[in-house]
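Participant: Sequence and predicted structure, then a few things I'm wondering about:
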Amino acid sequence: MSRFKELRKKIGLTQEELIEQFNLNYGKRYTPAAISQFENDKRIPETHSLADFANFFGVSIEYLLGRESPIPSIQLCPEEEELIRAYRRAPANITVAISKLLEPYSKDDA
């Protein structure tokens, strides 16, 4: 299974949901056929979209392309997992608002 498909399934989205959310949030026009090709390693996203897909999935471009090992995972409780899935399904204006609300809490005090 490609990293692309693995990541989509990990965040709990169907191909259709992924297309809807990604296209809306990044101003793209990907089709189900394109996503299927990415997931079956028949095609990789255009260079200018790789960073957007990596950002969408919360991974590096190198990881998305299979050139880097997975980042050690953080154990999440079911409530946290559902919040992440809901955030990723939310429209762009909602995710922007949530990000702004959480910004003061998102940086570690080093």
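Facilitator: Okay, I see it.

Participant: can we go C-alpha only for contacts and neighbour counts from here?
Facilitator: Noted.

Participant: Report the buried residues of the helix or strand hosting residue 79.
Facilitator: Using DSSP states H and E, residue 79 sits within helix 78-89. For helix 78-89, the neighbour count (16 or more other Cα atoms under 10 Å) marks 87, 88, 89 as buried.

Participant: And residue 26, how far from residue 53?
Facilitator: 9 Å (Cα to Cα, to the nearest Å).

Participant: and if you look at residue 35?
Facilitator: Distance of residue 35 to residue 53, computed by Cα to Cα: 11 Å.

Participant: do residue 43 as well
Facilitator: Relative to residue 53, residue 43 is positioned 14 Å away (Cα to Cα).

Participant: Just want to know which of the two has more residues nearby.
Facilitator: residue 53 (18 against 12; other Cα atoms under 10 Å).

Participant: And residue 43, how far from residue 35?
Facilitator: Residue 43 is 9 Å from residue 35, where distance means Cα to Cα.

Participant: another structure for you, compare them:
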Amino acid sequence: MGNFNSVFRSLRIEAGYTQDGLAEILGISRSAVSMYENGNREPDFETLEQIADLFQVDIDYLLGRTGKPVKTVNDYEPSYEDIQSLVARNGRKLSVEQKQEIIRTLLSD
């Protein structure tokens, strides 16, 4: 996967996550994070999507295909399915208050 391992490690460090902390957020083991960073293992597509979403970067950036690191809202118009998928993938990690805030935000438009 090109230079995924170095991009991944840099993003983790810049965001201030430990390997343990990032593993917990992603729902993977700390050893998986370590193997990704050392280039001994590559994430599956679902995990790659989670990593991109967490760090708000494009998958192509993670894979070293582009130098554009940050996804912006202007990069695409999210569909209902995009929003539904994000909530479904990350819903377990959100507190009740965070879920209520998302609902209030969506209803305010």
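Facilitator: Here it is on my side, so go on. This one's a predicted model, so the numbers in the text were calculated from it and none came from an experiment.

Participant: about what we covered before: for the helix holding residue 79 of the first structure, enumerate the helices and strands it packs against.
Facilitator: With contacts taken as 3 or more Cα pairs under 8 Å, 6 or more residues apart in numbering; DSSP states H and E, helix 78-89 of the first structure sits against helix 15-26.

Participant: start and end residues in the second structure for the helix or strand just after the helix it packs on, please.
Facilitator: Per DSSP H and E, the first helix or strand lying C-terminal to helix 15-26 of the first structure is helix 32-39. Using TM-score structural alignment, helix 32-39 of the first structure lines up with residues 30-37 of the second structure.

Participant: Can you list the residue ranges for helices in the second structure?
Facilitator: 4-15, 19-26, 30-38, 45-55, 59-62, 80-90, 96-108 (DSSP state H).

Participant: Pull the number of nearby residues for the counterpart of residue 54 of the second structure in the first structure.
Facilitator: Under the alignment (TM-score structural alignment), residue 54 of the second structure pairs with residue 56 in the first structure. By the criterion of other Cα under 10 Å, residue 56 of the first structure has 17 neighbours.

Participant: How much space separates residue 56 of the first structure from residue 26 of the first structure?
Facilitator: Counting by Cα to Cα, the gap from residue 56 of the first structure to residue 26 of the first structure is 9 Å.

Participant: and if you look at residue 58 of the first structure?
Facilitator: From residue 58 of the first structure over to residue 26 of the first structure the distance is 14 Å, taken as Cα to Cα.

Participant: swap in residue 50 of the first structure?
Facilitator: Using Cα to Cα, one obtains 11 Å as the distance from residue 50 of the first structure to residue 26 of the first structure.

Participant: what do you get for residue 13 of the first structure?
Facilitator: Residue 13 of the first structure is 17 Å from residue 26 of the first structure, where distance means Cα to Cα.

Participant: again, but for residue 47 of the first structure
Facilitator: Relative to residue 26 of the first structure, and taking Cα to Cα, residue 47 of the first structure is found at 14 Å.
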